[in-house]
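Peer 1: sequence unknown, structure follows:
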C-alpha cells in the first residue's frame, strides 16, 4: 500500500556560490517519512516549474519549511528596508496562494518558521522585520556559532492557550522549543488564531480559525530530532493522520478535536 504524499516546499540555493539548486533539509524528509508516515516529495517553489493546481492534485498535504529568505514586504503592503533581509519572490508566488487554496479545500499543511510567517501573510497579516529590535523582545535568531546540536538546542518556553488546540495536542500548557528566526507576526491575519507565545510575547503557534483541515503552524523548528522530541513527535504524528484522512477521501481533519 502506497503512502500518501507530502510536498515539502524547497528553497533556492547556490552550491559553491555558483551552481543554482532547489534543496530541502534532510531532517524535513526524515520527519515526514519516519514520524508522519508519509512519502516526502521536494517541491521546487517557483511558478516557472510548478503551479498551485498541479501541486494540489499531486500531493495529499504540504510541509511549508523554514528558509533564510523572507516573505517580500510588498505582500503585506509595506516597503522594503535593510532589516527585511533577503527575499525569494518565486516561493512567495507559489506558497501564498497554495496556503489559501489548502484552507479553502480543507487540504492539510504543517508550517514551520518561514512557513509560519507565510501562513500569516497569506491570510492577510503582516510581519516585523526584526524581532530582536523591538522593546522587551529577546533575540530569537539562530546562534551564529556552534554545532548543529547547539544551534537547535531548546532555548525558551512556549505557553499555549489553556484548553486550546496545541494544549490538547501536546498534553501540556508549556513546552520547551528551539528558536532560529528573525521575523515574527506583527498583525495577525483575520482568521489566524494565535495559540502559543514565547515568554516575551512573540507568537509561536497558530492555526486558521474556521478552516476545515489541518492548518497548524509553529515558529520554531520541530523537524529537529522529530522522532524523539516530545513536542515535535505529536505535531508530525497528528499531521500524518490528517494527510491520511485527506488521501483516504475521509472528512478533512478537524483541528478542534485536538482541544484539551
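Peer 2: Right, received. Where do you want to start? The shown structure was predicted, so the numbers you read here are calculated from the model rather than taken from an experiment.

Peer 1: make it CA atoms for all contacts and neighbour counts henceforth
Peer 2: Noted.

Peer 1: so where do the helices sit in this protein?
Peer 2: For the chain, applying DSSP state H gives helices covering 26-30, 52-58, 89-105, 114-122, 148-151, 165-170, 232-247.

Peer 1: got the angle for the third one vs helix 114-122?
Peer 2: Note on geometry: by axes from the mean of the first three to the mean of the last three C-alpha atoms, to 10 degrees, helix 89-105 and helix 114-122 are set 70 degrees apart in direction.

Peer 1: buried ones in helix 89-105?
Peer 2: Within helix 89-105, the residues that qualify as buried are 89, 91, 92, 93, 94, 95, 96, 97, 98, 99, 102, 103, counting by 16 or more other C-alpha atoms under 10 Å.

Peer 1: try this one side by side with the last:
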C-alpha cells in the first residue's frame, strides 16, 4: 500500500468472501451491498479476502493471511446462506482436511469456515477492529468455544428468525422483530438507545456463549442478537441481523458502520 493512502487516513478492511460451486467451477463471491455500505457509511476501502482450500497446513495459511492482514485496518465477517461447521474452528485441526461435501449450496461452505477461522486468529493477534454480520456473529462465538443451535425453529418458538421466501428479496430484509440492547455495552454506546427493530434471516443461532463474550442484545425469545469481545482494546462487535442491506435509509445502521469505520481509522493511525 502506498504512503499516500496512509497519509490520507483512508482505512482499508478485509471482507470475507464465500464459495460458490456451479457447473464444477469454483467461484468466490460477495454481495455488493457490503461493499457499498462499508464504502459509503464506514468510509473505508474494501479488499475481498478469498476462501481457503486445504492445500497447505493451517500454520502456513495463517502466516500468509497474517502477512496480508498486517496491511489492513479491519475485518468484516459477512453473512451467507450456508451454515458454519464448528469442527473447522477446533484449534486441534480435526476437521481441517478436505471432504467431498465441503461445498453444498445453501448448507455447507468449509472454505469460508477456514477463512473465517484463520482471519479471526490473525485479528486477535493484531487486536484489529472486527465487525461480524449474521453468519459472522456465529463464527465469532464458535471461535471462542461457543456452540450453536442448528435450527432455531426447533428450539425457539416465539419468533420466526427465518426470512419469508414468498416475498421479494428487498422486503425480506425489512425489520421484523425487536431486540433489547444491554445497557453499558459497546452497542448501546454506539446507537444511544436500548431497543431496536431488526431484520432476521438466519437458521442457526447461539446456544452457549464462548469465552470472554459479552451479550450486547437479545431478542424477545432469548436468542442472542449481538455480542462483543470483552478483552478487546478495539471495536469488535457482531450482529445477528444485516445492517448493510438498508444502510442508505437506516440511521442505526449508519451509526454502527460509522463507529466501525472510525475504529479502523484509529487503528490505521496507531499501527501504521
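Peer 2: Thanks, I have it. Remember, predicted model here, so these are calculated numbers, not experimental data.

Peer 1: Residue 11 of the second structure maps to what in the first structure?
Peer 2: Per TM-score structural alignment, the equivalent position to residue 11 of the second structure in the first structure is residue 4.

Peer 1: Surely that match touches residue 39?
Peer 2: Yes. The criterion here is C-alpha atoms under 8 Å, and residue 4 of the first structure meets it with residue 39 at 6.0 Å.

Peer 1: quick one, strands of the stretch 101-250 of the first structure?
Peer 2: 109-112, 126-128, 156-160, 174-177, 184-187, 192-197, 203-208, 217-218 (DSSP state E, counting those that start in this stretch).

Peer 1: What is the aligned counterpart of residue 204 of the second structure in the first structure?
Peer 2: Under the alignment defined by TM-score structural alignment, residue 204 of the second structure corresponds to residue 183 in the first structure.

Peer 1: What of residue 269 of the second structure?
Peer 2: Checking TM-score structural alignment: residue 269 of the second structure goes with residue 248.

Peer 1: Same check on residue 215 of the second structure?
Peer 2: Aligned counterpart of residue 215 of the second structure in the first structure: residue 194 (TM-score structural alignment).

Peer 1: how about its match, what does it touch?
Peer 2: Contact partners of residue 194 of the first structure, counting by C-alpha atoms under 8 Å, 6 or more residues apart in numbering, are 188, 203, 204, 205, 206, 207.

Peer 1: what about residue 130 of the first structure, neighbour count?
Peer 2: Using other C-alpha atoms under 10 Å as the criterion, residue 130 of the first structure is surrounded by 17 other residues.

Peer 1: I figured it hits residue 182, correct?
Peer 2: Yes. Using C-alpha under 8 Å, residue 130 of the first structure and residue 182 qualify as a contacting pair, with a distance of 5.3 Å.

Peer 1: Leaving out chain neighbours, which residue sits closest to residue 68 of the first structure?
Peer 2: Sequence neighbours aside, residue 86 is the residue nearest to residue 68 of the first structure in space, at 7.3 Å (criterion: C-alpha to C-alpha, 6 or more residues apart in numbering).

Peer 1: and the aligned residue in the second structure for the one you found, how far is that from residue 262 of the second structure?
Peer 2: The criterion is TM-score structural alignment: under it, residue 86 of the first structure has residue 107 as its aligned partner in the second structure. In this structure, residue 107 of the second structure lies at 35 Å from residue 262 of the second structure, with C-alpha to C-alpha, to the nearest Å as the measure.

Peer 1: Please apply the same query to residue 83 of the second structure.
Peer 2: Where residue 262 of the second structure is concerned, residue 83 of the second structure sits at a distance of 31 Å (C-alpha to C-alpha).

Peer 1: more neighbours, those two?
Peer 2: Legend: neighbour count by other C-alpha under 10 Å for residue 83 of the second structure and residue 262, higher for residue 83 (22 against 17).

Peer 1: which residue in the first structure lines up with that one?
Peer 2: Under the alignment defined by TM-score structural alignment, residue 83 of the second structure is paired with residue 70 of the first structure.

Peer 1: who are the neighbours in contact with its match?
Peer 2: Contacts here follow C-alpha under 8 Å, 6+ apart; on that basis residue 70 of the first structure touches 84, 85, 86, 87, 88, 114.

Peer 1: Likewise for residue 145 of the first structure?
Peer 2: Under the criterion of C-alpha under 8 Å, 6+ apart, the contact list for residue 145 of the first structure reads residue 151.

Peer 1: which residue lines up with it in the second structure?
Peer 2: Following TM-score structural alignment, the counterpart assigned to residue 145 of the first structure within the second structure is residue 166.

Peer 1: and what of residue 205 of the first structure?
Peer 2: Following TM-score structural alignment, the counterpart assigned to residue 205 of the first structure within the second structure is residue 226.
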